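Q: return atomic coordinates for the entry below.
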Amino acid sequence: MSPKDREAIEAAVREAEARTRGEIYCVVAQAASDYREVVLAWAAGVALLAPALLLAGGVQISAPDLTGGWTAAQVGDVASRAARAALTGAILLQAALFLVTALVVALPPVRRALTPKALKRHRVREKAQEQFLSRNLRATRERTGVLIFVAVDERMAEIVADEGIASAVGPEVWTRAMAALVEGLKRGEPAAGFAAAVGLCGDVLAEHFPLRADNPDELPDSLVELPRG
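A: Okay, the predicted model is just below:
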């Protein structure tokens, strides 16, 4: 976010809160999670393919012909060595596949592409809830705090409303604000998306908690930017 973007978002929050007793708080994170388990999952999954690759490559375990004068002990010894060699090859191939896959999937663009969308959505929701609690949005006088949270890498957003406003409206009322926010992210204009979402959230708050004389500003209006964890 540029200084101009931050100023635009802060101005949008001030303008929205000038119409309501509600409080709007904006947080942007570069990513909601590092998704380390995705790297391990893909590496382990690919490594499990090693036995199938060996079979596809024609690797076989064979025992000597019993009609050729071999003793049972010799046959057992040769078969045991062949089995150990095949098992060792499989283990080494699995280790190589695990390492190479882990190194490739660890690259941020690859990891993001291979992370299931459902997991991204879950982590974004978790991070938004975490920020809602840690930023004291539950401490407003009328429980009217609304958090607008964006995870840039995931290009996902979440709106969390405190019980004062959440009990007065259904979750569907935030749909337009979410859509405006996500559209701004997709266009590469997060500040415009934030400003539009803030205005729409302000409309909802103003309808149910209109401005009155006693209206302290309980939360900062400035955008909070979280460093990459």
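Q: only C-alpha atoms from now on, for both contacts and neighbour counts.
A: OK.
Q: would you map the helices across this structure?
A: Taking DSSP state H to define them, one finds helices in the chain at 3-17, 36-47, 50-56, 72-105, 108-114, 117-134, 163-166, 175-186, 190-208.
Q: most tightly packed of the ones you listed?
A: Of the helices of the chain, the one with the most neighbours on average (mean count of other Cα atoms under 10 Å) is helix 190-208, at a mean of 22.
Q: now for that one, which elements pack on it?
A: Applying 3 or more Cα pairs under 8 Å, 6 or more residues apart in numbering; DSSP states H and E, we find helix 190-208 packed against helix 3-17, strand 23-29, strand 145-151, helix 175-186.
Q: another for comparison:
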Amino acid sequence: MDPLFTDDERERIRLAVAEAETRTAGEIVPYVVRQSGDYDVATWRAASAGALLAGTLALAVAWLNDGWGWGWLYSAWALALVMAGGGVLGAFLTLLDPVRRALAGAERLDTAVHRRSAVAFLEEEVFDTRDRTGILLFVSLFEHRIEVVGDAGINAKVEQHEWEEVVDLIRTGIRGQSLADGLVAAIEKCGDLLHRRGVAVRPDDTDELPDDVRVRDE
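A: Next up is the predicted model:
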């Protein structure tokens, strides 16, 4: 599987985090996954719809045909074969990401991403900072979802809607075929926002969490 970032891009992201954290006590953790769930339900939905559609079409053809050429469709085995073929074709269509997303449904995608971001928050110990000032920038590529998850010290000073520009910067980078550019811009914006909101650096502040981007291929 192709890497999401080159070594140069990883270094640019790391430096962006390090620079942003010179202006704020916030600990920024960029985290990217290829997808947050399996969505097997999409395959079953597509297979069922394909089988039903194929069976309906087969019966319609047999009913409308006046000759002998399509008489075989009246047999049970033929109808079963046609429906099985339709089901297989429907299942294969879910190999296309847009089809799989559509059949999984927006609510299921939202739930999967929210749960995966919570796992990432715990996995990377974003909560384990002195003043609870960790912040997770979570990007789930398959679902086209981005979440900003702040710890208690962040949420006390920054309203959730204020992260919209950060999310938009990441989204713009992805649309421009450069996730790294989007993350760097978003990290810089995070630093500005946290500094402006008074998440100030203490004299004895230390770098409590690694600055590198985390990438998971699951």
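Q: list the contacts for the residue nearest the centre of the second structure?
A: Central residue of the second structure (Cα atoms, centre = their mean): Ser140, 2.1 Å from the mean position. By Cα atoms under 8 Å, 6 or more residues apart in numbering, Ser140 of the second structure lies in contact with 32-36, 113, 146.
Q: and the gap between it and Arg34 of the second structure?
A: Distance, Ser140 of the second structure to Arg34 of the second structure, using Cα to Cα, to the nearest Å: 6 Å.
Q: repeat that for Glu165 of the second structure.
A: On the measure of Cα to Cα, Glu165 of the second structure and Arg34 of the second structure end up 22 Å apart.
Q: likewise for Leu194 of the second structure?
A: Leu194 of the second structure sits 28 Å away from Arg34 of the second structure, going by Cα to Cα.
Q: what do you get for Phe92 of the second structure?
A: Distance of Phe92 of the second structure to Arg34 of the second structure, given as Cα to Cα: 20 Å.
Q: got it, and Thr6 of the second structure?
A: 16 Å.
Q: for Leu169 of the second structure, same thing?
A: Taking Cα to Cα, one finds Leu169 of the second structure at 19 Å from Arg34 of the second structure.
Q: what's the counterpart of Gln177 of the second structure in the first structure?
A: In the first structure, the residue matched to Gln177 of the second structure (TM-score structural alignment) is Gly188.
Q: okay, now that match: neighbour count?
A: Other residues lying near Gly188 of the first structure total 13 when counted by other Cα atoms under 10 Å.
Q: do the same with Leu147 of the first structure
A: Residue neighbour count, defined by other Cα under 10 Å, stands at 25 for Leu147 of the first structure.
Q: how about the contacts made by whichever residue in the second structure pairs up with Val152 of the first structure?
A: Using TM-score structural alignment, the partner of Val152 of the first structure in the second structure is Leu141. Neighbouring residues of Leu141 of the second structure by Cα under 8 Å, 6+ apart: 32-35.
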